[in-house]
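Student: got a predicted structure plus its sequence, pasted below:
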Amino acid sequence: MSKPPKKKSLPALVSDDSLPLLLPAPAAALGAGLWLCAVAAAYAQKGLFFAARDWGEVAATLAAAPATMGWPFLKTAVLAGLTWVGAAGWGCALRRRLIGTSSPCVECFTVNSALGLGSLSLALLAAAGAGFYTPSALRWLWGAGVLGGGVLCWLAWHQSSDEAPVRPVVRGGPLVWAAVALIALAAAGNFLAALSPEIFYDSLVYHLALPQLYLLRGGMTATPENIYSGLPQGVQMLYGLALALSGEDLAAFLHALFGLMTAVGLYAGLKRMAGPRAGALGAVLFYLCPLVVYASWACGVDLASAFYITAALGVLTGAVGEAPERAAGRSRMAGLLVGFAAGTKFNVLPTAGALVLGHAWLERRMGRGLRGPVLMSLAAGAAVAPWLLKNAVLYANPFYPFLHGTFGALRPADWPAFLAAAGSRDLKAAFTTSGGFWEFLTLPFRATMGTWPLGDWPGPVFAALAPAALAVRWDRGGRAGWTLTAGVAGLGFLSWWLASSLVR
């Protein structure tokens, strides 16, 4: 029988008063103008100018795209969308299993997607370990997964109307729509660029090369000659599925989707905590960084790392509710998400640890003790353990290529070159020499507005808009959530600053 129709109360419309001016309007306008002039002058010294003709070139490219790339774009977009929705359906089922609810919302969809994609990656790892990592097997797995996930998505939407709370609809006004337009324009360019042939070194050496090798061999085998094969491959397993279905274009589309959905998750989370204008600012700050734009064109892993961390932060700050009886399930869910993030690259471990510490702080404030953080740590360990087990079986070293002097007999051929290519920082030089300390101290400025080479760089949009974050009302969504967000961001930044000279 179909569900009887129920009368729903209409959500109230309220205005958004976030991003209030901390200064009188004339002073704020003067300060903003002077700051923008300073940013423009800094980039003019680098030979970069904000020219109107650039917008004309972008418009011409987008106008010509349908005739030249229409069918490949449509085909790849459909495959990527089906993969994402299917994964979200299974993630929704896992979420319901953990906390007993699957109420629909934009932020909840990002959490469901993260749970589903992380679980799919581990399922593909199991298939590779069992010798079933072949194109035909993965196509069958994809078809069944998309069909089942689609049904689960529909059921979750159909059955959850009673669980969805009625919340006021906050109108953000033209600022939010302007941000949406900018993000949509950037996304169109990013997905078009994702169809171009792959030239990213990391992709050609291991992000795509390793899953392609596993497909040829029908499973995962030891490849110690490729030093990167010991790193976690949470995203590479998904790329193998993409290669089996279509090719590198689908793999690049998936990575671009990770970036776009991170922006969506940031908008939804910040909107919940501080209103739609703050959400729009956060999404624009993230998605319009050249760093994120460039990453969207290639088969990397960094945008997936950001996506999982964003989903975990959303869970801890209340994206899936804050009912005390569901605290244990939320802890496990957040643990799985930070574990999936660490399964993309070891560099994420400090940020994952910061989230666990932040959860411990939140639980202590609520008088719940350490049960939640322990459950979160155990779930994170369970999500990371398969990658360590894979290394232990293939290389007799769970952390290969790291700790090669402690575990196993395998030694990387050129360990110093590996560290140099990764941009590892020489902390001794940074803190014992004046030149090294100055280089360390000025890195954030040089990478943003200074003499940084135009490879991976945050760019002018981030520099121009970042001061606007000072105008956000920090008390609207509760100070605890903002403190956790700021603490995780700060510790994540510090872990990069201390460990690497590469901007990622």
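Tutor: Cool, the structure landed. What you are looking at is a predicted structure, and each value in this text was computed from that prediction instead of being measured.

Student: please count neighbours and contacts with C-alpha atoms only from this point.
Tutor: OK.

Student: give me the element Ala144 is part of.
Tutor: Ala144 is part of helix 135-159 when elements are defined by DSSP states H and E.

Student: please, which helix or strand holds Val14?
Tutor: Using DSSP H and E, Val14 falls in strand 13-15.

Student: here's the one I want to compare it with:
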Amino acid sequence: MTNFAGLAVGLLIITAAAGYGDFLGRLLKTGLQAGATGLALRIAVGLVFLGWMMFWLLLAGSTSAIWFAGLLLPGILCATLQWRILVHDLGSDLQGIWPLLAIAMVLFAVDMLAASMPVFDADSNAYHFALPLQFLARGELFLIPRAVDGAAPLLFQAFYALPLQLGGEFAMLATAKLIVWVLVLLIYGVARPLCGRWMAGALALIFLTMPAVIYGLSAGQVETRIALLTFAAAALIFSMRENPTIGRAVLTGLLCGGVAAAKFTGLLYAAAAGLMLVAVLRRPSWIAAAAVAGLIAGGQWYGWLWLETGTPLFPMFAGPPYWGASHAAEFSQRILQSEAVLPGDFIGLITYPYHVFMATNPGFEADRTGLGPALFALLPISLVAAIRWCRQGTLRSAANWSEAARLGLIFSGIVLLFYILWWFFGASQRVRHLVPVIPLVMLILGVAAHRACQSRPACALLGLVLLLSAGIQAGGWAFFHRATAGYIISGSDRAAALQQDLLDYDAIQWMAENFTDDDLLVLMERRNNFYLGQPFYRISSDMERLVSNGQNDTDPRRFLSDLTALGATHILFHLIDNPAFSVRDDGNGSVLVLYEDVDSLGVEGSGIGRFHQLVMKLLRDGCGKIVHLSRTQRKMSRTLAQSSAVDEMVIIVRLVEDGCAYPAAFDDDPVRRGHTDWTGQPRLKLPGW
């Protein structure tokens, strides 16, 4: 499928979302406004509805293009019938800022060009895009009992299956990017009445060029998409001070439910927004209606997890066969503790913004996926407005609140509540996990800074701050899109780009030519999963236990039994050259020759973990045969086009019973194959593949 057709699919999905959002708004008599704000709010609501429907379609096994097209048609029809209302006032909202619109058009065009590139982002290859591909290949939703990125609420991963089925990879990437552009429109729409067109446009573009947003926008990171739902919910709560209706309360609950359905930390935002909704409305029946809407919109994922794993918050409270005490200890030590750079106490809560701004620890990922300088540059100017409001008594009585002060108080309440909950209950301190509330922070500081400028010198200072911030972030944007420029200049040769930058490209090509429909690959590598053309299961020493390869698992017999129970036939793993072993050709193929005991090889920096040791033991004991050997270059960041790389061997091992030292391990039935995308049939062919 051509890129134009893929983009058309993405636009049709956004159109359907707008139609469904408008229908729900009319049904609930919300009285949503027209213009940029109203259009973006309707799309946000419609996206939650589409994601909700995708859960049920995937669960029912209704994954054909006919079902998905049928899901879109009513929404497109609603949008077509109401298109005058949907776009009413949109043109007038955008008048007078043509230079900013021109910049936005350039950024949008580059984004769409970037969508034509193969996906090299590790997280997107591992699960954001790999999961919808596996669901479609299997023809249904199924449980992958892996913590964090498998057994979790997957609203957007399920939603991505919609454009992937209808338009292929480009349609999926384009749709993911369009969602963020809807957020940009919403930021502009909410800010415009409070601080003017130019300031609103500047804030929207500055948000778009934040490093964390650029990074998330490049592929399937859900935080930047969740931000649309969080900001839309906050905007509706803000609007209910002047125009309270039960319909808006229900839509707020629906959006908060969507946030919870997208990620476990969405529960924290739902709690924060819910508390602010209580403070704003003080109407128990309306609040109850919002809670029910949230439960309907997000509860299905938690109910499904509960039925499948025994707990709605996997791996918390989980037990056999998917979890155990030893795995919980390793998960806590190697994942949760490693993500907690600062102590989770009150001092850490207060000092975290400083550490993020100064990038004092690489664990924050504040250098390449940080927030940029704009927020910190706007902070002192916005404090002037806050001090002025306090001196004038503006904040003493709700009757005296200006719209700007009201927005600042409501948004600040949501942000602070979420930040406190996230700090004490969140699993990771990476700053990009705060992206869902960054648009709220941007509006708080931007609107306050605008209100603080009541003289020409002050306005000039604010303009200089915005210009410098935009310039710095534009440089980061240009650096990030070096890879996009190189791809376009080289003629958009997709095969060449994959060959150059896809980890394990040669191995993947070999598997495509040699694997049968009965084969199942097991691997630990996560950077190539989206491009695997055969059924696979990605294991982890920390986040799953179907295959025993944790720190205390040294028995290759049990390892092989677990692989057999999974239905595995092949293993892919990487090795770094090491004097303790060699891989050489003995005339009958490649063999592993050991010069030291396998258990002594797992030292820091060797690239050998427990998984590698266990696979090497299978080779040593005659239970595996090397059927493919190639080499690859592991770059620090392919997304950022960093050139430093580590040379590694890529080895594919076929499990063999003949000659195995423990053949009884092959007697186990593949009882856990249901947690893979194996069907015994050729994989579904998607558009453009």
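Tutor: Nice, thanks for sending it over. No experiment lies behind these values; they were computed from the predicted model shown.

Student: what value does the TM-score take for this pair?
Tutor: Once superposed, the chains reach a TM-score of 0.72 (TM-score structural alignment, normalised by the length of the first structure), with 411 aligned residues with a C-alpha RMSD of 3.4 Å.

Student: ok, back up a step: list the buried residues for the helix holding Ala144 of the first structure?
Tutor: 135, 138-139, 142, 145-147, 149-150, 152-153, 156-157 (16 or more other C-alpha atoms under 10 Å).

Student: rewinding a little: residue range for the strand holding Val14 of the first structure in the second structure?
Tutor: Using TM-score structural alignment, strand 13-15 of the first structure lines up with nothing in the second structure.

Student: from the middle of its chain, how far away would that strand be?
Tutor: 30 Å (C-alpha atoms, centre = their mean, to the nearest Å).

Student: quick one: the strands in the first structure?
Tutor: In the first structure, the segments counted as strands under DSSP state E are 13-15, 169-171.

Student: who does the last one touch, helix- and strand-wise?
Tutor: Judged by 3 or more C-alpha pairs under 8 Å, 6 or more residues apart in numbering; DSSP states H and E, strand 169-171 of the first structure is in contact with strand 13-15.

Student: which residues touch the strand it packs on?
Tutor: Identification of contacts with strand 13-15 of the first structure by C-alpha atoms under 8 Å, 6 or more residues apart in numbering yields Pro168, Val169, Val170, Arg171, Gly172.

Student: out of the residues you listed, which are buried?
Tutor: Applying 16+ other C-alpha under 10 Å to these flags Val170, Gly172 as buried.

Student: and the helix holding Ala144 of the first structure, what does it pack onto?
Tutor: helix 52-99, helix 234-245.

Student: could you give the number of residues near Ala386 of the second structure?
Tutor: Look at Ala386 of the second structure: counted by other C-alpha atoms under 10 Å, it has 20 neighbours.

Student: before we move on, back to that, pipe the helices and strands packed on helix 135-159 of the first structure into CSV and attach mean neighbour count per row.
Tutor: Below are these laid out as CSV (neighbours: other C-alpha atoms under 10 Å):
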stretch, mean neighbour count
helix 52-99, 17
helix 234-245, 26
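
Student: need those helices in JSON lines with distance to Leu125 of the first structure, can you?
Tutor: Output for these, formatted as JSON lines (distance: least, C-alpha to C-alpha, whole Å):
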{"stretch": "helix 52-99", "distance to Leu125 of the first structure": "16"}
{"stretch": "helix 234-245", "distance to Leu125 of the first structure": "7"}
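
Student: nearest approach to Leu122 of the first structure belongs to which of the ones you listed?
Tutor: helix 234-245 (7.3 Å; C-alpha to C-alpha).

Student: turn the strands of the first structure into TSV, including distance to Ala352 of the first structure.
Tutor: Below are these laid out as TSV (distance: least, C-alpha to C-alpha, whole Å):
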stretch	distance to Ala352 of the first structure
strand 13-15	36
strand 169-171	32
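
Student: ok, which of these comes nearest Leu250 of the first structure?
Tutor: strand 169-171 (35.7 Å).

Student: before we move on, the earlier item: ok, which of the strands of the first structure comes nearest Thr483 of the first structure?
Tutor: Of those, nearest to Thr483 of the first structure by C-alpha to C-alpha is strand 169-171, at 23.4 Å.

Student: in this structure Thr369 of the second structure contacts Ala212, no?
Tutor: Yes: in this structure, Thr369 of the second structure is within contact of Ala212 by C-alpha atoms under 8 Å, at 4.0 Å.

Student: tell me the SS of Leu464 of the second structure?
Tutor: helix (DSSP: H, G, I helix; E, B strand; the rest coil).

Student: map it across to the first structure for me.
Tutor: Aligned partner of Leu464 of the second structure by TM-score structural alignment: none.

Student: count of neighbours near Leu464 of the second structure?
Tutor: Residues near Leu464 of the second structure, counting by other C-alpha under 10 Å: 12.

Student: OK, contacts around it?
Tutor: Taking C-alpha under 8 Å, 6+ apart as the definition, Leu464 of the second structure has no contacts.

Student: quick one: it from Ala374 of the second structure, how far?
Tutor: 11 Å (C-alpha to C-alpha, to the nearest Å).

Student: repeat that for Gln221 of the second structure.
Tutor: Taking C-alpha to C-alpha, one finds Gln221 of the second structure at 22 Å from Ala374 of the second structure.

Student: what is the burial count for Val374 of the first structure?
Tutor: 18.

Student: swap in the one 4 residues further on?
Tutor: Neighbours of Leu378 of the first structure under the rule other C-alpha under 10 Å: 17.

Student: so what corresponds to it in the second structure?
Tutor: Leu378 of the first structure maps onto Val292 in the second structure, by TM-score structural alignment.

Student: correct me if wrong: its match contacts Gly253.
Tutor: Yes: between Val292 of the second structure and Gly253 there is a contact under C-alpha under 8 Å: 7.4 Å.

Student: so who does Thr245 of the second structure touch?
Tutor: By C-alpha under 8 Å, 6+ apart, the neighbours of Thr245 of the second structure are Thr30.
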